[in-house]
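Visitor: Give me a 3D structure for the following:
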Amino acid sequence: MNRDRGNIKWTAMMLTEHLVKLRDWVAEDAYEEKPTIDEWTFQEFQQQLDIAYQSKCELIIKTWASGEFTDSIGILQKRDLRLHLIYLTDGVTVRKINVHTIVGIQTIGFE
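Guide: Below is the predicted model of the structure:
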């Protein structure tokens, strides 16, 4: 029976600098670049938000922050045009989302 422990036997030989570099390398692989949003797409997002605000339909909003994409699901409760924020509620909590972090919007249950 082969009892090879893989990386366990090699970690004792690695220097701390090597481990730091390996962790940085793994974190770099997980990082995703922010897609560029042109003016037309941004206007389309604004129109979708206006329609969703008036019809109170549910939205899936994809945002980008710190190299990660996150999806938020809820109903658009309020818009703050001065601060470029929207308030999305899921019935329990209210999330503030900066409009400039939005990379995708999808409406649910809107014909």
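Visitor: C-alpha only now, for contacts and for neighbours.
Guide: Fine.
Visitor: do you know how far Glu28 is from Val103?
Guide: Separation of Glu28 from Val103 (CA to CA, to the nearest Å) stands at 21 Å.
Visitor: Which residue ranges of the chain form strands?
Guide: 58-65, 68-80, 85-89, 94-98, 102-108 (DSSP state E).
Visitor: To compare against the first, here's the next sequence to fold:
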Amino acid sequence: MSKDRGTIKWASLMLPEHVKLLQDMWRDDYRMSRPVLDSQETEMLNAQILEAFEYKSAISVSIYSDGTVINRLGIITKLDSQTNNVILQLTDSTQITIAFDDILSITIR
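Guide: Purely as a prediction, here's the structure:
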């Protein structure tokens, strides 16, 4: 039985706008809604963040971003309580800012 490519085989006969719409549709199929954490999970995350910051421990953090979950490895260098952000220094020495609401889970290594 031959392997069918579905709508991909017709892409050369389609207008670029139609191809873009199909790509957006396929990307939307894999999006997920933002998980809602209860107060107990939020408190546990807060405690893990404070512990990792205090001991400068390496962490693995799962972040919700635009319908997907991204995993990052690094060390927390700063906690900004005014904006509820966490500054994470990645293993390649770049720093990223993560909103506390976007953090789904933390594993201290």
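Visitor: Just give the TM-score of the two.
Guide: For this chain pair, the superposition-based TM-score is 0.79 by TM-score structural alignment, normalised by the length of the second structure; 105 aligned residues with a CA RMSD of 2.7 Å.
Visitor: out of the strands of the first structure, nearest to Arg5 of the first structure?
Guide: Smallest distance to Arg5 of the first structure across the strands of the first structure (CA to CA): 32.8 Å, for strand 68-80.
Visitor: so where is that closest one in the second structure?
Guide: Aligned using TM-score structural alignment, strand 68-80 of the first structure spans residues 68-80 in the second structure.
Visitor: Next, the buried residues of the matching stretch.
Guide: 69, 72-76, 79 (16 or more other CA atoms under 10 Å).
Visitor: related to what we said a few turns ago, out of Glu28 and Val103 of the first structure, which sits in the more crowded spot?
Guide: When neighbours are counted by other CA atoms under 10 Å, Val103 comes out ahead of the other of Glu28 of the first structure and Val103, with 19 against 11.
Visitor: give the contact list for that one.
Guide: Applying CA atoms under 8 Å, 6 or more residues apart in numbering to Val103 of the first structure gives the contacts 35, 37, 61-64.
Visitor: repeat for Gly6 of the second structure
Guide: Gly6 of the second structure touches nothing, counting by CA under 8 Å, 6+ apart.
Visitor: what separates it from Pro16 of the second structure, distance-wise?
Guide: Gly6 of the second structure is 17 Å from Pro16 of the second structure, by CA to CA.
Visitor: Check Val69 of the second structure too.
Guide: Counting by CA to CA - Val69 of the second structure and Pro16 of the second structure are separated by 29 Å.
Visitor: cool, and Thr77 of the second structure?
Guide: 45 Å.
Visitor: do the same with Ser57 of the second structure
Guide: 48 Å.
Visitor: What of Ala47 of the second structure?
Guide: On the measure of CA to CA, Ala47 of the second structure and Pro16 of the second structure end up 49 Å apart.
Visitor: what angle do the lengthiest helix in the first structure and strand 68-80 make?
Guide: If you go by DSSP state H, the first structure has its longest helix at helix 39-55. Helix 39-55 of the first structure runs at 60 degrees relative to strand 68-80, counting by axes from the mean of the first three to the mean of the last three CA atoms, to 10 degrees.
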